[in-house]
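Chemist: sequence-free structure coming up:
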């Protein structure tokens, strides 16, 4: 059956149809039939229904993906603006169109195929790569699947893949596309080139008052004071609450009795390093130590030209290179060779001082932190409720904070968030939420608490608002003068580069043009459109490939200098240069294009009906 599909897809009739069916599938722009399909269905493609449960699951997964990336779940309106519902329905409609073909032609999927597919999914595997049923069950539960639903979904996926492979698995890129791609990838050119910087320019005088005024007017948008708000803010986290608490000696001693054996000094070792020049030196050291020689004897006999780097008596955490840390702390005294990031390193360990348990007096600070952290975890929710009750009385947050033993901060925050990093104890994941609340805040209004993390809240009062305004010349004079001069130099250098190119185009040899500005033109290595792998970058190569032999141009580099060049040679790629990886990639691209055209035509042929009422309910949109 699949061979029949494949033969049909290679006929001239199919190719003509494929060439015509290029119009994209816009879910809400095509001539859909909006009708009542029943509350359990969102849409129907041919005889295949897309259930509300199926759409809701796929839609929620997309929202969760965006939430993980941005830290915030988009609202229904934002999701619609992003095109998420359309993207989800588009994919489900494609699957339904394939499912119709599966049903029409009786394509199946054996239990063995489905079982193998699930067993090989790395999402369900242990660190050793073995299928873990407990992890499988947990992930299904997290994503809203029962086991039977997931197995059925995977069976359908296997069936669809058989259709796709049968139709498009053997599609090959035409020879013309391969040859064009080969030329684009592997044609080479050579250029003569030199670079110029602002050193070739005459001195540019400082700007006049009139020039500065004009420049500021033209670029005023870059010189504005942001709108900002002055707030009193209280941030409550388990950590900040813990610092406000006290603990009795009885509590500290009880904690010491329970966990004193965990309160220890870190092990220290006296470590000295010798950074070796090569593997031969490492082998000589190892051999000498094995023969009973001391390190001093080995270094005295062999002129290694290396010196010791004593690190002193240190803890493991003080060594940045993990390989050196392992060599120094995972063994006993003596010499070890470590494969460090910078090369072979000889590590000598002396005077090991093992970790020891701290006395009660020595552990006071750690005990206090542990006791108060436990208290904070137990009290945080009650403290949040207490502040919220006080907040309902419309009292300033500074008064409430003082009453409950906490402190507020008075700080100015700009509309873009400048100043947020000065808010004590504010978690990174809570910064965007707090900034949004501040930007939306209005004076003389009761402002709600802001959730800034797990068991973490923030409250603030808006004290003062400053609107955005244009900065005056006096406020930005120094900065403006620097920017004006940089602009003038950049413009003058661009004009100089163009003038040099014009000289080359007029027939002056590039070597003579370079000499006029104190430079020496030099030939490049053969370069492709990606550059030469060293100095000549892709943007320079692109300019070089935009003209034939003798073509001259100048390209601005990332550091502001200009590279002036002239094309001296063109070499076309040989057909034998086509790489197998490139052939596979192009053929896969052709197959994907054919599939997209085919599935679009298939959906249009079957017809798509959408249950707008059920869809709106899932999307939480107004009817």
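Modeler: The structure has been received and is ready for your questions. Note that the structure is predicted; figures quoted are calculated from it, not measured.

Chemist: When you work out contacts or count neighbours from here on, use the C-alpha atoms and nothing else.
Modeler: Will do.

Chemist: Helix or strand for the residue nearest in space to the middle of the chain, just tell me which one.
Modeler: For the chain, the residue nearest the mean C-alpha position is residue 69 (8.5 Å; Cα atoms, centre = their mean). Here residue 69, judged by DSSP states H and E, is contained in helix 52-70.

Chemist: what does the next helix or strand after that helix rub up against?
Modeler: Per DSSP H and E, the first helix or strand lying C-terminal to helix 52-70 is helix 76-82. Helix 76-82 has contacts (Cα atoms under 8 Å, 6 or more residues apart in numbering) with 63, 85-86, 619-621.

Chemist: How about stretch 404-415?
Modeler: Outside stretch 404-415, the residues touching it (Cα under 8 Å, 6+ apart) are 226-235, 241, 244, 387, 397-398, 401, 419-420, 422-423, 435, 439.

Chemist: Below is an additional structure, to be compared with the one above:
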């Protein structure tokens, strides 16, 4: 149906009929069906609303800006992943809060200020300089604004700027603060480490009563996620390959058209020696011409041989090098060749000539590609038919029977795609949008027809939902036993580490208490450095930097615990430039902190309510 409408709409007769249809709707007063008004607000700020249309315009502007940055490759899915809808709404809410505060303070913007702002705006400047009235009107027309609307927007913007300027005045961080931050970031410490791993032998299992009591004391650790049971119709092109047949002649045509993909370029193994001047390169080439070994000759003059490996013409970085290498007939030495890097002497061997992968070697893969394209085309038509069936009131079951489609039933899956057994059920589409749709569609309702990223489609119905709940003991028992064992192993390692630490605090050396364990001397490290392979985990680093010199600390490491003795604290040296750089960073952060606190205070004063359901439509 959708395809038919698109084709039909291309004719003049169809366009005339559509025009008459629109006029008839307008005459009957039901124009809302053609351009529905959206009354919902994405957010309410104080007593004002940020309407869906206002938000959509701002979101579209920001989305298009991102698309230009990414060269047109930005998609709505990518925008949702980086949180663009939330970012746009946050910025819009903040602007509205500042506007309300400007009104509360009675800040007025006179006509003269507005006039000057327009006349000084470079967007309205003509070729000869100065304000261009005609250009001003064209810009407003292009953006769908009347002069009155633009002036009102500008007046609000100017009043908002007055508030922003008063809040965002420069703040200068003190030198002592910058020095303290520098010390914190760059101070280094040294420690002696003794690792205490967990036992490899599992503890004896507890009795049933003990395990059940432990479960009752730790019930919150055995929460089951929300589960949903879903019925879906999935049109997957990969599952339709057995229903289509690719024409062998078409497969051959694809092979011929993509011959460049199946052509293996000629290659040469290239080794090179690089020189700064031509004379030295000439002397070296002459030595090789007499039969000298490349590696030996290069070593004799303190030069390094670079082995570029087998390379094609296109893989060589300079055309001059490629011409020299591929002009040789067989193995040999060529050069010197000059490039911006210097003078190259090149030794060439292990030559292979250009070849073509035979059709028979790729026929099966090409056949599948062609068949898949046919399947995608057929599924597009089938998706239209399915949409028509469901739009006409057919149930999933009726539509599936009418179109000879299969129903997919997924019993109790969570948002990660796993069932109660922790397994991924058969038939679950790999497309992430399937699960997102399954968990954003209200229980008992149908989704819209949604495209799969691989050329397919799906529509689903959420049959039921089980909210998150504590797993019953019998169901969770394997997990309970595993967690109980892990706790016992952790407790044992911690007790042994604490005993080691107590002996070290008595003044004994790490080697005397290690009991055969290795003692690692870390060397200097900062707060941001960790070396888990020697037991210097993030937790150990944090513990060492909260301790004094010669103090003993115990912290979690990757395979158990680590006992550390702080053996050295080294304050960093700094330059004036480093301190000034940090002062600038701190000053900018302090200004931003003031802004954040100001906006938070405005939220408390005016109140902000977000329509999460409406915002979710942009994700």
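Modeler: Nice, I can see it. Note that the structure is predicted; figures quoted are calculated from it, not measured.

Chemist: coming back round to it: gap between the helix holding residue 69 of structure 1 and the chain center?
Modeler: With Cα atoms, centre = their mean, to the nearest Å as the basis, helix 52-70 of structure 1 stands 20 Å off its chain's centre.

Chemist: Could you do stretch 375-394 of structure 1 as well?
Modeler: 37 Å.

Chemist: what does it rub up against?
Modeler: 236-239, 241-242, 245, 397, 400-401, 404, 446, 449, 455, 457.

Chemist: Just the ones of those in strands?
Modeler: If you go by DSSP state E, the contacts of stretch 375-394 of structure 1 have 236, 457 in strands.

Chemist: Does residue 369 of structure 1 touch residue 242 like I think?
Modeler: Yes. Between residue 369 of structure 1 and residue 242 there is a contact under Cα atoms under 8 Å: 7.5 Å.

Chemist: rewinding a little: from the contacts of helix 76-82 of structure 1, which single one is nearest residue 606 of structure 1?
Modeler: Checking the contacts of helix 76-82 of structure 1 against residue 606 of structure 1 by Cα to Cα gives residue 86 as the nearest, at 18.4 Å.

Chemist: Now for the nearest residue to the closest one once chain neighbours are set aside, how many residues are close by?
Modeler: Nearest residue to residue 86 of structure 1 in three dimensions, chain neighbours excluded: residue 27, at 5.9 Å (Cα to Cα, 6 or more residues apart in numbering). Number of residues near residue 27 of structure 1 (other Cα atoms under 10 Å) recorded here: 18.

Chemist: Helix or strand: which one has residue 27 of structure 1?
Modeler: For residue 27 of structure 1, there is no helix or strand it lies in under DSSP H and E.

Chemist: For it, give me its contacts.
Modeler: By Cα under 8 Å, 6+ apart, residue 27 of structure 1 lies in contact with 86, 89-90.

Chemist: Who wins on neighbours among the residues you listed?
Modeler: Neighbour counts for the contacts of residue 27 of structure 1, by other Cα under 10 Å, peak at residue 89, which reaches 21 neighbours.

Chemist: Map that one across to structure 2 for me.
Modeler: Applying TM-score structural alignment, one finds that residue 89 of structure 1 aligns to residue 93 in structure 2.

Chemist: Quote the end-to-end distance of stretch 411-423 of structure 2.
Modeler: End-to-end distance of stretch 411-423 of structure 2: 12 Å, with Cα to Cα, to the nearest Å as the criterion.

Chemist: nope, stretch 349-361 of structure 1 is what I meant
Modeler: 31 Å.

Chemist: Then stretch 555-574 of structure 2?
Modeler: This stretch, stretch 555-574 of structure 2, spans 31 Å end to end (Cα to Cα).

Chemist: cool, stretch 415-423 of structure 2 as well?
Modeler: This stretch, stretch 415-423 of structure 2, spans 12 Å end to end (Cα to Cα).

Chemist: Spell out for me the ChimeraX command that would select the buried members of the contacts of helix 76-82 of structure 1.
Modeler: This is the ChimeraX syntax for the buried subset of these, where burial follows 16 or more other Cα atoms under 10 Å:
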select :63,85,86,619
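
Chemist: Surely residue 295 of structure 2 touches residue 305?
Modeler: Yes. Residue 295 of structure 2 is within contact range of residue 305, at 6.5 Å (criterion: Cα under 8 Å).
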